[in-house]
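[1] Below: sequence and its predicted model.
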Amino acid sequence: MNNYTNNNTGRRYIAHVSIFGTTQIHLRNPYIIAWWSAAFPGFGHLLLSKYLRGFVLFIWEVVINLNSNLNVAMIHSFQGDIATAVEVLNTRWLLIYIPVYIFAIWDSYRTTIDLNKIYLLAERENHIFNSFSMGAMEINYLDKRNPLMSIMWSLFMPGLGQLYIHRIVVAFFIIIWAVVFFYYSHLLESISLLFLGEIHKATDVLDSEWLLFFPSLYGFATYDAYINTVENNKLAEKEQKNFLEKTYQNPDFYIAKKKKVKK
């Protein structure tokens, strides 16, 4: 058996490399994760690689938001028309929105704290994990990527940054929803009219209810791609360091720590 593959004998692992992507746990700020859940339910869980929970909360947010007219109410409130904002809200859907929204924030915060504890234990165990995966449809391997490239591709199109670092599941999910948002918001149509100098038509054709989903989507796609590129680079360095130590370093080698001399 290859001594440098995940043989499922460890109690905890800090990472797993599969054809669908590299999943790892590392220290995170629970307040930042909770903030992303507040910005858009599901994003906090996707940052934690809790994909199924994140997908459910994301789709729930879109469905409830559209049916409760929440984005429409936000637009009126931004314009200072509070009375209209309250009037357009559909309370039958809004009352469903509130408890799940709070749960998404709380659960992502709680999960982050738990995963931070698990990471410290897994880091201490330092068990071997796989670094290469090959299947009939894909190949994935640990290597170092440029975080700035992740940002650039994410700004061109949400999801491309995730494809660059091989986060296949999240990439497909973000790209599909980006296409949906582009289609129903008429954003690309508006940009085309803007280039033609048709400013009024470009404004009129926009569907602001769908357009309000974009800031959160673009922000998350960029942040997620950047953070995971940085952490994947750290993971690749750690895996290479462990391999070299176990393969080439003399077992009797150690670095003596100097004692501090009190003056």
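    Good, I have the coordinates.
[2] contacts, neighbours, all on C-alpha from now
    OK.
[3] ok, now which ones touch residue 157?
    residue 175 (C-alpha atoms under 8 Å, 6 or more residues apart in numbering).
[4] actually residue 13, not the one I typed
    By C-alpha under 8 Å, 6+ apart, the neighbours of residue 13 are 122, 123, 126, 127, 128, 129.
[5] can you rerun that using 6 Å?
    By C-alpha atoms under 6 Å, 6 or more residues apart in numbering, the contact set of residue 13 is residue 122.
[6] Secondary structure element for it, which one?
    Per DSSP states H and E: residue 13 is located in neither a helix nor a strand.
[7] Repeat that for the one 10 residues further on.
    For residue 23, the enclosing helix or strand under DSSP H and E is strand 21-24.
[8] Alongside the first one, take a look at this:
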Amino acid sequence: MWDIRMNNYDNNNTARRYVGYVSQLGTTQLHLRNPIIIAWWSIAYPGFGHLLLSKYLRGMALFIWEMVINLNAHLNEAIIYTFIGDFEQAKAVLDTRWLMLYLPTYFFATWDSYRTAVDMNKITLLAQREKHRFNSFVLGAFEINYLDKRNPITALLWSFIMPGLGQLYIHRIVLAGFILIWMVVITYYSHFVEGLNYIFMGEIQKATEVFNKEWLLFLPSIYGFSMYDAYVNTVENNKLYIREQRYYLQETYQHPSFRVRKE
């Protein structure tokens, strides 16, 4: 028979583990992840791996740390010189005092995101096995949030238009706000919009001159992460919606004596 604990609709720690939690600020859930993919995103930009795991405080701290240390060490500038084969200039612009602070935390971010993904996969399997009911609707003074099915491609496209909008579409308010704020900062200091206008007018040389390449190099990472995060979490939220519906229908309508026949 269905466990009586399934009657608990609020995630108030009366059950041991839940697979999902719906709040005014977003939907948080446990689902299986590839630890290598999580670690790869931490390599691409420290903090991204933790943000994918919904470890927001740790992920945001590592993101800001990367921004501060990278700019002071002139790491992006050195990478640009490396791309054009000017290795001597790349070595000249690097500030080793800041660079030595960069490496330990960079390796920690990669290792910790991988380790956390492995641990959370174990917890996910246990939570799915325990099958405790979780809340699917919240109505508050500031927001309404609920589980429903949404289009992953739509989330991806909104993130392509502007990183953070895909997260807003699937109600990841905290992460959406964080990404949007940093997109404004990066876009402003990189002169991205100004350079893009010159490109549209066919003035490639002016665009090259106006771009701040050190800041511009942050954009591919944040664009790629935002699109990936929006798509994956839309898919997983849809699965969570189906899971919650199945739990409800089994508890409400399925006869207690019903058993699936094994062939």
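    Good, I have the coordinates. Quick caveat: nothing in here was measured; it's all calculated off a predicted structure.
[9] next SSE after the strand holding residue 23 of structure 1?
    Taking DSSP H and E as the definition, the helix or strand right after strand 21-24 of structure 1 is helix 30-39.
[10] In structure 2, what stretch matches whatever helix or strand comes next after that next one?
    Downstream of helix 30-39 of structure 1, the first helix or strand assigned by DSSP H and E is helix 43-47. Counting by TM-score structural alignment, helix 43-47 of structure 1 lines up with residues 48-52 of structure 2.
[11] Spell out the secondary structure type for the closest residue to residue 8 of structure 2 other than its chain neighbours.
    Closest residue to residue 8 of structure 2 apart from its sequence neighbours, by C-alpha to C-alpha, 6 or more residues apart in numbering: residue 133 at 6.2 Å. Here residue 133 of structure 2 is recorded as coil under DSSP: H, G, I helix; E, B strand; the rest coil.
[12] Residue 133 of structure 2: neighbouring residues, count only.
    24 (other C-alpha atoms under 10 Å).
[13] Map it across to structure 1 for me.
    Match for residue 133 of structure 2 (TM-score structural alignment): residue 128.
[14] mind checking how far that match is from residue 5 of structure 1?
    Counting by C-alpha to C-alpha, to the nearest Å, the separation of residue 128 of structure 1 from residue 5 of structure 1 is 7 Å.
[15] repeat for residue 26 of structure 1
    20 Å.
[16] Give me the more crowded residue out of the two.
    residue 26 (18 against 15).
[17] can you tell me which residues contact that one?
    residue 119.
[18] Same question for residue 85 of structure 1.
    Residue 85 of structure 1 touches 73, 76, 77, counting by C-alpha under 6 Å, 6+ apart.
[19] Out of those residues, list just those in helices.
    73, 76, 77 (DSSP state H).
[20] buried subset of these?
    Neighbour-count burial (16 or more other C-alpha atoms under 10 Å) is assigned, among these, to 73, 76.
[21] Which of the ones in helices among the contacts of residue 85 of structure 1 sits closest to residue 103 of structure 1?
    Closest approach between those and residue 103 of structure 1, by C-alpha to C-alpha: residue 73, at 22.3 Å.
[22] So what does that closest one match up with in structure 2?
    In structure 2, residue 73 of structure 1 lands on residue 78 (TM-score structural alignment).
[23] do residue 154 of structure 1 as well
    Using TM-score structural alignment, residue 154 of structure 1 pairs with residue 159 in structure 2.
[24] Starting from residue 171 of structure 2, give me the distance back to its match.
    13 Å.
[25] what's the answer for residue 47 of structure 2, then?
    Distance from residue 47 of structure 2 to residue 171 of structure 2, by C-alpha to C-alpha: 20 Å.
[26] Counting neighbours, go ahead and name the busier of the two.
    residue 47 (28 against 23).
[27] Go ahead and confirm the more buried one touches residue 65.
    No. Residue 47 of structure 2 lies out of contact with residue 65 (C-alpha atoms under 6 Å); the separation is 8.9 Å.
[28] what about the helices in structure 2?
    35-44, 48-52, 56-73, 75-83, 87-93, 96-130, 152-161, 165-169, 173-190, 192-200, 204-210, 213-216, 219-252.
[29] Just name the most buried of the ones you listed.
    Ranked by mean neighbour count under mean count of other C-alpha atoms under 10 Å, those are led by helix 48-52, which reaches a mean of 27.
[30] Pipe the contacts of residue 85 of structure 1 into JSON lines and attach distance to residue 86 of structure 1 per row.
    Output for the contacts of residue 85 of structure 1, formatted as JSON lines (distance: C-alpha to C-alpha, whole Å):
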{"residue": "73", "distance to residue 86 of structure 1": "7"}
{"residue": "76", "distance to residue 86 of structure 1": "9"}
{"residue": "77", "distance to residue 86 of structure 1": "9"}
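[31] Which member of those is positioned nearest residue 210 of structure 1?
    residue 73 (12.7 Å).
[32] Residue 166 of structure 1 versus the closest residue to the closest one other than its chain neighbours, what's the distance?
    Leaving aside its sequence neighbours, residue 73 of structure 1 sits nearest to residue 85 (C-alpha to C-alpha, 6+ apart; 4.1 Å). Applying C-alpha to C-alpha, the value for residue 85 of structure 1 to residue 166 of structure 1 is 42 Å.
[33] Now the terminal residues of stretch 249-263 of structure 2, how far apart.
    24 Å.
[34] quick revisit: please say which position in structure 2 the residue nearest to residue 73 of structure 1 maps to.
    Per TM-score structural alignment, residue 85 of structure 1 is aligned with residue 90.
[35] cool, and residue 196 of structure 1?
    Residue 196 of structure 1 maps onto residue 201 in structure 2, by TM-score structural alignment.
[36] what's the answer for residue 187 of structure 1, then?
    By TM-score structural alignment, residue 187 of structure 1 lines up with residue 192.
[37] Give me the nearest residue to its match, chain neighbours excluded.
    Closest to residue 192 of structure 2 by C-alpha to C-alpha, 6+ apart is residue 211, at 6.4 Å.
[38] The one you found is in contact with residue 191, isn't it?
    Yes. With contact defined as C-alpha under 6 Å, residue 211 of structure 2 reaches residue 191; the gap is 5.4 Å.
[39] Tell me which residue of structure 1 matches up with residue 229 of structure 2.
    Per TM-score structural alignment, residue 229 of structure 2 is aligned with residue 224.
[40] circling back: quickly note the distance from the residue nearest to residue 192 of structure 2 to residue 43 of structure 2.
    According to C-alpha to C-alpha, residue 211 of structure 2 stands 25 Å off from residue 43 of structure 2.
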